[in-house]
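Student: Pasted the sequence and its predicted model underneath.
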Amino acid sequence: MEPLTLGIVVMAAMLVVVVIGMPIGYALLGAGVIGYAVLSGPSQALTQIGLVLWDNGTNFLFIAVPLFILMGQIIFHSGLAEDIFALAQRGTRRLPGGLGVSTILASAGFGAVTGSSVAAVATMGNIAVPQMIKHGYSDKLAAASVASAATLAIIIPPSIPLVIYGVWSETSIGALFIAGIVPGIVLTIFYALTVMVQRRQYPPTSAIVDRLKQEDMPMSRLLVAALSIALIFLLVIGGIYVGIFTPTEASGVGVLGVFVISVVARRLTAEALRAALKETVRTTAAIFLILTGGVILSRFLVQTRLTDAVVSLVAGLDASPQAILIALALMYLLLGAIMDTFGMLILTLPLVLPITIAIGYDPIWTGIYLTVLMEIAMLTPPIGLNVFVLERVTGVPAQRVFAGVWPFVAASLLLVLILIYFPALATWLPQTMQ
């Protein structure tokens, strides 16, 4: 069999097994190993497994992944996220849909100290959805607001997907983090406006409930939470921006900072720390398997020249760069319906990154573009990881959540179009780094 034909067959077979339910990590690893075994022999396939495991396991940059996950888990299990929500709630209570807006802002604040969307949706789902339903929001709008806002955690730095992208593409993770700040702020504003517009559809009496004085936490406790989040964000992202820390060093400093704040505030118990460590190990192992399988598969695709063939095909199209990027965005919407976001990222990078470079877009811009598309995939059916996590946490049926996320998906797609036609939105800030 010709190498190019073999590459197409392996890719098609891998998509089939993903559709029928095989976990993406195993599918990527199996496709890469089997493809290598057919192309170059079993010994070469086994050699690739050893090389990739060693390369990933000893990669200094990859250390940032479990540390950033641990940051979010400590914030979650120590209860500091509840204080963030209470503070945002106090500041937005006079706005129409103020409770929903506070959910968006609190999720953005939580995203500023963790890179995990799943942690964000589990945390804010427990805190915000019951409050929103209690104060007159439909379960559809309440749950959709939380599921959508949680995706901000992977665009606002630090971001686990951006770390994975940076490791795989050999792009500066620090520059990627800085590039995510402005699009993250823009998307936060879009989501807040989306909630406010939908909230106006309700009778005025429901909106008044948002302004009712709720049971307040002591202001001193809220200020501690606000200052803690601001301090950690400035320490981690500010340190990267001015060149004091590498992203990996910043992740260690961030974990230490969150740990000290939680201990001093007497919010971190031994049981909470144990739960945070356990979840960190579990999540990191899943990501590591996906990354390992994806690297082996990408190396196999290079050997078959499938990547070169796809890039040449796209480069030969009589279409503008913007039209090509819009077509890629549609492709990601379809892929998001059959696989999880990390698998989708690793699977497509060998093909998509060369295409975006060939049509004149910066690799840093590509990382932000793909991350926003990953956000959309976390909301859309039938997989929609955030939606199903929220269903387990709150009991709101997934069908109701899916029905409510489309205005937020539209807001995200608007950001995608802005990024395509105004790429400087993501690239100008990294250019100011020292």
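Tutor: Perfect, thanks for sending it.

Student: can we go C-alpha only for contacts and neighbour counts from here?
Tutor: OK.

Student: Pull the contacting residues for residue 39.
Tutor: Residues near residue 39 by Cα atoms under 8 Å, 6 or more residues apart in numbering: 3, 6.

Student: how close does it get to residue 10?
Tutor: Distance of residue 39 to residue 10, computed by Cα to Cα, to the nearest Å: 11 Å.

Student: what do you get for residue 324?
Tutor: Distance, residue 324 to residue 10, by Cα to Cα: 25 Å.

Student: adding another structure so you can compare the two:
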Amino acid sequence: MMSTVIISLLVVVACLTLGVPLPFCFGGGLMVMSILGGATMKGMMLWGLGQITNPVLLCVPLFIFAGTLMSESGIAKYLLDFVNVFVGRMRGGLGVVASISCAIIGAISGSGFTGVAATGPILIPRMEQEGYPRGYATALVTDSSILGLLIPPSVVMIVYGWVTETSILACFLATVGPGLLITFLFALINVIWARKFDLKLEPKLPPKEKWNEIKRRTRLALPALMMPFIILGGIYGGIMTPTEAAAVAVIYSIPVGFFVYKGLTLKNFYEIAWNSATSVGAILIMILFCLMLSQTYVMLRVPQALVQVIFDITQNKVVLLVMINILLFFVGMIVNDITGVILIAPLLLPLVQAIGIHPIQFAAIMGVNLAMGGVTPPYASILYLGMRIGKVEFMEIVKPAMILLLLGYVPVVFLTSFWPDLSLFLPRLLGYL
């Protein structure tokens, strides 16, 4: 039976290499399993449809819709202006604005795409006017956008909690520490790196004028700033489930976009709804096939076989964690984060539990590794989106993007793996462990 599993995996890898759309890659692997006797297609389809109608998954389309509304409505612009008034006039301040703004936007949308789509068109030209190279500005905004996958509520953590049957709220909290640390490191690296650029800074405001500007921008940004407080406060206060919070985010964004910031019109609202629906359709089809393939592996006891094979190689916890991180990094390079979670989490969870890793810590390990894949070729969907928004060539963005990852992101990947308290401190503090 293991030969059937290996053949199906080879089909999946071959399809990914040839650029076949993701749902059909996993559908091909599932078909091989069905033909060779590893699974019955009818039974798996009925099981998969039962799973994909789970109310928990309703978070995914709702947060995607909320993030797109936020991007188009003007909410992101006022958030940027609010952050900019505090640090925008210092040397390297606009880069700090990029990192912090993407973290805030991540706390609203749960998506990496929203960060670059919402902040890129505003920040990249402004950074270029101040003297940043356009390739560097695009790389910083793009890399910072993956914070949306870590700062809660995170769609990836919702899917992980659903697949592994662990607390979604605890999974949310597990990535807060790594996400905030990456935000700080990106901002610090930018401040140091900005010394090399000939920046044209705006003159600093006198204290009285700055205070008046802070009050003015706070007043304008207040409706936007209320979103993360409502969403996160509702979730952790026990008032709303993550699905209900996602619905509230959509309901809140619509009147704010139409009547407060007036970035929404009937025409672009229809386009936003249409684009969100097509994105959600593609994602859910991919989740269905990936989930079915993953379940066939679980039924054939592939996780247990994988644990035995790896333990035959080594039982050293440090070596095993390094191997797991390398595997997750390569998975993130070829598939998106949601697919990686559905496919890999059920396979590796027995292994990490066998070496004493808590499932909530493993949620953070998977989150930081797979998020990195969004800006790491060949998959690098967020990187390619950033290139289009920043209007730069691949060679202009790849060097600064990889340096930022190497210095500001990779260290946090290993800290998350080898320092459990980074991801488990908040869940313990709030009583989720």
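Tutor: Nice, thanks for sending it over. The model shown is predicted, which means the values in this text are computed figures rather than measured ones.

Student: I figured residue 355 of structure 1 hits residue 314, correct?
Tutor: Yes. With contacts counted by Cα atoms under 8 Å, residue 355 of structure 1 reaches residue 314, the gap being 7.2 Å.

Student: With neighbour numbers in mind, choose between the two.
Tutor: In this view residue 355 of structure 1 and residue 314 are compared by other Cα atoms under 10 Å, and residue 355 has more residues nearby, 24 against 15.

Student: Apart from its chain neighbours, what residue comes closest to the most centrally placed residue in structure 1?
Tutor: Closest residue to the average C-alpha location of structure 1: residue 154 at 2.9 Å, with Cα atoms, centre = their mean. For residue 154 of structure 1, ignoring the flanking residues on the chain, the nearest one in space by Cα to Cα, 6 or more residues apart in numbering is residue 115 at 5.2 Å.

Student: so where do the helices sit in the stretch 101-250 of structure 1?
Tutor: For the stretch 101-250 of structure 1, applying DSSP state H, counting those that start in this stretch gives helices covering 117-134, 139-149, 160-169, 173-179, 181-199, 204-209, 219-233, 239-242, 247-264.

Student: To residue 56 of structure 1, which of these lies closest?
Tutor: Nearest to residue 56 of structure 1 among the helices of the stretch 101-250 of structure 1 is helix 160-169 (9.0 Å), distances taken as Cα to Cα.

Student: and the angle from that closest one to helix 117-134?
Tutor: What separates the directions of helix 160-169 of structure 1 and helix 117-134 is an angle of 160 degrees, with axes from the mean of the first three to the mean of the last three Cα atoms, to 10 degrees.

Student: Okay, buried residues for the longest helix that structure 2 contains please.
Tutor: What stands out as the longest helix in structure 2, according to DSSP state H, is helix 266-299. Of the residues in helix 266-299 of structure 2, 269, 272, 276-277, 280, 283-297 count as buried by neighbour count, 16 or more other Cα atoms under 10 Å.

Student: Can you check which part of structure 2 the helix or strand where residue 333 of structure 1 lies sits on?
Tutor: For residue 333 of structure 1, the host element (DSSP states H and E) is helix 321-335. On the basis of TM-score structural alignment, helix 321-335 of structure 1 is assigned to residues 317-331 in structure 2.

Student: To what extent does stretch 274-287 of structure 1 diverge from structure 2 after superposition?
Tutor: Per the superposition on structure 2, stretch 274-287 of structure 1 and its aligned residues are separated by 1.8 Å on average (mean Cα distance after the TM-score superposition for structure 1).
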